[in-house]
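**Student:** All I have is the shape, not the residue letters:
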């Protein structure tokens, strides 16, 4: 009886309804097109011509060849349907509208995200490269690099959870939370209990989550329920039974900001499996990071940019700036807007590094008490600038001794694949840690299709035997690390809204490496023999799936 009820809930549930609606729309579109071409040779000829022009346009555009191939294959196999599907997704007015709105909000928050010239100069000196990645991130993302920020790394969601609750209890002014997965259980209940109390005490509480959650995790009217309790709540891009390219761009970020002083990010969502209160795919290995100090301001602005996309009345951003930070009208530093800084240097030219400050900044990387440099950043799928991938490539290409990577997925485009193989071939210890118990069989088969090529080049691959790795961390040479939400797959690098924090010469970098080394003891190495002995049908399936990897 219980099984029958569960089956009925699945059949008549909202997820089934949405998926069925979308499938029927695609099928109807295909049937109409096929019928039209049967009755008109001219229409068919015109469609083929449009398909050829579309292919030329795709191949000539700047961007990932792997992403292009994902469209070229269906257009060649089904010229009419593939062409119209591509045009449908690329010409969506909703996507362009969201991008314009986000760009407008980014410009309005620019004044609160100016790069401090002294900090950038000190970072450039410590790197010996002029701080190239920091300059790039300022010019193409408006993400300053900060000093005077304390960083704490949490190697498990189990460690992160009590720290999150403790910081939420300390909130006095505002709490901003933005998460990809929010599911009912102990973790969410504990967080909401604090948020309700804080809202009643006058703390401004905003809670935003990705619209995918209403299909499987939360009731559709969950935001309305929280609003009645004093918590401002909304879904980002709710899933609707209507074809839209925007539904492919999910909010994969995990951000919590408290009073503009403290911020959290990492791989941990608000669901019990992330803190091992619920068993899924064995032991769940995840990580998170807390920043306290100047760098929290970037997370505040990241959240407000996304929150205000659908708001008609914008915030007074000055309300959310730490009092000790410089306020609007008094902010000084390097402005990289439109590819230029305040000195008038052209962003496309070679003089990217700022001029030395007139006076030496109070802290330097050579000072043992100096806490290092911290750069929070976000990545949008709508601006055609893959800052998340560029940071990863910068770490891989700049590594001298080692680069260690934890990632749940390994679906690589050419630049990352080439960089990993080159790092190993030039003598850098290049190690990738993957799950042994996958959450998605197709993603695991795709990842395995890359193993042989990487291992043959000298990259070492290990799988976490106790269960599933969801952590997204890079660490190199005891000097640089990234902790965030960005997987090594196409969805994270090209299709989702993401965030992370880049650490340079922070004490926490060694904590990230220590976690990697300790976790490695629980892993099993993958060899070329293992690749050969992997079942043939799985190898064939993984290779075939690579054609569609950019869509997965």
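**Tutor:** Ah, there it is. If you're wondering where the values come from, they're calculated on a predicted model, not measured in any experiment.
**Student:** Please count neighbours and contacts with C-alpha atoms only from this point.
**Tutor:** Will do.
**Student:** Could you give me the buried positions within stretch 169-180?
**Tutor:** 171, 173-180 (16 or more other Cα atoms under 10 Å).
**Student:** swap in stretch 518-525?
**Tutor:** Neighbour-count burial for stretch 518-525 [16+ other Cα under 10 Å]: 519-520, 523-524.
**Student:** putting a second one here so we can go through both:
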């Protein structure tokens, strides 16, 4: 009995519960104040209704995703006054001036991001166009880089451990989720060991991503071991839209010349040491060479912005500790998507790949919560004869999002898109492969949060030998999966009203 009470007390005094209670308290206070104002002053109600109409006109006229606009227009139209006030609290996605100043300072400290040589001129025009767009956004394309592809986290983890053991100068790591277990304990022990040897170790984690699973005394333990730690956008008990903006990136940089990214967080399910939702399939890439520099810049810009440092990248360049030329294997272009920019870069890359595909597009995605533009691009690619295939989870991690994902199946299938559900379990991979020649592996889901609200990263690969392994993985994965038919859609079809509700609230899921 004593243990039960101790467990209940631990839950009630946890950070999640306390912050949730404080936010709920603010919301209740806000609603009470709001309704009392309406009760005693009808002119306030009239004024706020007029303001709501003006806000709706503002939402319609401003640039942005139509799905997000529809959500708020319906909310404000249904509950004009409350909807308007909630929009001011949560709806306007513009970052605060403080965050913009911090990010600008982080970039200014880094300086120029230009590559040492122009490689775009060596590519066919259709491939160079995507690369040129990313380069204009500050992410150069590189040769002199080798790429290793991992089809599951079980393959990547031993390789990562081996590279961490060999680190001599510095280790940068940035992850969305950290949880106790085999994976984190192994990495933590190595980070402590390397810090004791004088290796510079920095670690960024997302405060919300890890809020329910962060190991006890995480920050204190790492700091005492000489590891520098930063929590991105710490979660505070405040009603504020900026709490929606998270860092969903997964980055490891070792000595400037080795870099990892992909869908894997630092928790045991990602390497199948712990079973959640069946077999957990994820993908990742290891870069070795000059292309790692973009990942280094992403990390240092964020570190400079929020730790108030001014680290420049000279001593963190790939060649700083590696005097010999790196071997080349195609072209790589790591890039970052950010809610603090005016451009939805991840969405634009995906749309470009679909528009330029000639033979096929294979896609792994755990979530399918797409807007009209992305749905149209998928359908049009299939209609013009491109073999478009999507692989989604067979066992979901979130039931409501799973229902939303399935709501898109029928219109896509009718247009010629082939959809497969990964029968062995949950596919968390975020990968694109186009015509054997272009691929993307990273952290970017096909949902609103990933494309518009989160910081994300990925690697665009052109002509790399790793694409052969990615293609083989796509084929093997589809063979293990169930191909969804129109009859399947009809057999498990939800009501049209429920689908419409899910589509409307999809930016919040």
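**Tutor:** Yep, that arrived. Here the structure is a predicted model, which is why all the values come from computation and not from measurement.
**Student:** Out of the buried residues of stretch 169-180 of the first structure, which comes closest to residue 322 of the first structure?
**Tutor:** Lowest distance from residue 322 of the first structure to those (Cα to Cα) belongs to residue 173, with 10.5 Å.
**Student:** so of the buried residues of stretch 518-525 of the first structure, which ones are in strands?
**Tutor:** 523-524 (DSSP state E).
**Student:** Tell me how far residue 162 of the first structure lies from residue 531 of the first structure.
**Tutor:** Per Cα to Cα, to the nearest Å, residue 162 of the first structure is found 41 Å from residue 531 of the first structure.
**Student:** more neighbours, the two?
**Tutor:** When neighbours are counted by other Cα atoms under 10 Å, residue 162 of the first structure and residue 531 differ, and residue 531 comes out ahead with 18 against 13.
**Student:** Could you find the counterpart of that one in the second structure?
**Tutor:** Structural alignment (TM-score structural alignment) places residue 531 of the first structure against residue 489 in the second structure.
**Student:** That match contacts residue 410, correct?
**Tutor:** Yes - using Cα atoms under 8 Å, residue 489 of the second structure is in contact with residue 410, at 6.3 Å.
**Student:** still on that earlier bit, could you dump the buried residues of stretch 518-525 of the first structure into JSON lines and include distance to residue 470 of the first structure?
**Tutor:** JSON lines is the format used below for these (distance: Cα to Cα, whole Å):
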{"residue": "519", "distance to residue 470 of the first structure": "13"}
{"residue": "520", "distance to residue 470 of the first structure": "15"}
{"residue": "523", "distance to residue 470 of the first structure": "14"}
{"residue": "524", "distance to residue 470 of the first structure": "17"}
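**Student:** taking the buried residues of stretch 169-180 of the first structure as a set, which two sit the farthest apart in space?
**Tutor:** Across those (Cα to Cα), the longest gap, 24.1 Å, separates 173 and 180.
**Student:** Name the nearest residue to residue 36 of the first structure, sequence neighbours excluded.
**Tutor:** Of all residues not flanking residue 36 of the first structure in the chain, residue 43 sits nearest, at 7.5 Å (Cα to Cα, 6 or more residues apart in numbering).
**Student:** From residue 11 of the first structure, how far off is the one you found?
**Tutor:** From residue 43 of the first structure to residue 11 of the first structure the distance is 39 Å (Cα to Cα).
**Student:** Residue 54 of the first structure too?
**Tutor:** Note on residue 54 of the first structure: its distance to residue 11 of the first structure, by Cα to Cα, is 39 Å.
**Student:** Among the two, which residue is more densely surrounded?
**Tutor:** A side-by-side neighbour count of residue 54 of the first structure and residue 11, using other Cα under 10 Å, places residue 54 first with 19 against 12.
**Student:** Alignment lookup: that one to the second structure.
**Tutor:** Here residue 54 of the first structure is matched to residue 55 in the second structure, going by TM-score structural alignment.
**Student:** Quick check: the match of residue 531 of the first structure is in a helix.
**Tutor:** Yes - counting by DSSP: H, G, I helix; E, B strand; the rest coil, residue 489 of the second structure is found in a helix.
**Student:** follow-up on the earlier one: nearest spatial neighbour of the match of residue 54 of the first structure, chain-adjacent residues omitted?
**Tutor:** Here the nearest residue to residue 55 of the second structure in space, its sequence neighbours aside, is residue 84; by Cα to Cα, 6+ apart that works out to 6.9 Å.
**Student:** cool, and residue 243 of the second structure?
**Tutor:** Leaving aside its sequence neighbours, residue 243 of the second structure sits nearest to residue 235 (Cα to Cα, 6+ apart; 6.5 Å).
**Student:** Using the three-state scheme, assign the corresponding residue of the first structure for residue 392 of the second structure.
**Tutor:** Correspondence of residue 392 of the second structure to the first structure, assessed by TM-score structural alignment: residue 434. The three-state label given to residue 434 of the first structure by three-state DSSP is strand.
**Student:** pretty sure residue 434 of the first structure is touching residue 467, no?
**Tutor:** No - assessed by Cα under 8 Å, residue 434 of the first structure is found out of contact with residue 467, at 9.7 Å.
**Student:** With neighbour numbers in mind, choose between the two.
**Tutor:** Between residue 434 of the first structure and residue 467, counted using other Cα under 10 Å, the more crowded position is residue 434 (27 against 22).
**Student:** With residue 64 of the first structure as the reference, measure out to that one.
**Tutor:** 24 Å.
**Student:** can you check residue 320 of the first structure too?
**Tutor:** 38 Å.
**Student:** Residue 160 of the first structure now?
**Tutor:** Residue 160 of the first structure is 35 Å from residue 64 of the first structure, by Cα to Cα.
**Student:** do residue 271 of the first structure as well
**Tutor:** Distance from residue 271 of the first structure to residue 64 of the first structure, by Cα to Cα: 34 Å.
**Student:** Just give me the match in the first structure for residue 369 of the second structure.
**Tutor:** So, by TM-score structural alignment, residue 369 of the second structure is matched to residue 411.
**Student:** tell me the contacts of its match?
**Tutor:** Contacts of residue 411 of the first structure were listed using Cα atoms under 8 Å, 6 or more residues apart in numbering, and they are 443, 446-447, 450, 488-490, 549.
**Student:** could you give me the residues in the second structure that stretch 225-245 of the first structure aligns onto?
**Tutor:** With TM-score structural alignment as the criterion, stretch 225-245 of the first structure aligns to 221-241.
**Student:** hmm, back to that, residue 271 and residue 64 of the first structure - which one has more neighbours?
**Tutor:** A count of neighbours by other Cα under 10 Å puts residue 271 above the other of residue 271 of the first structure and residue 64, at 20 against 15.
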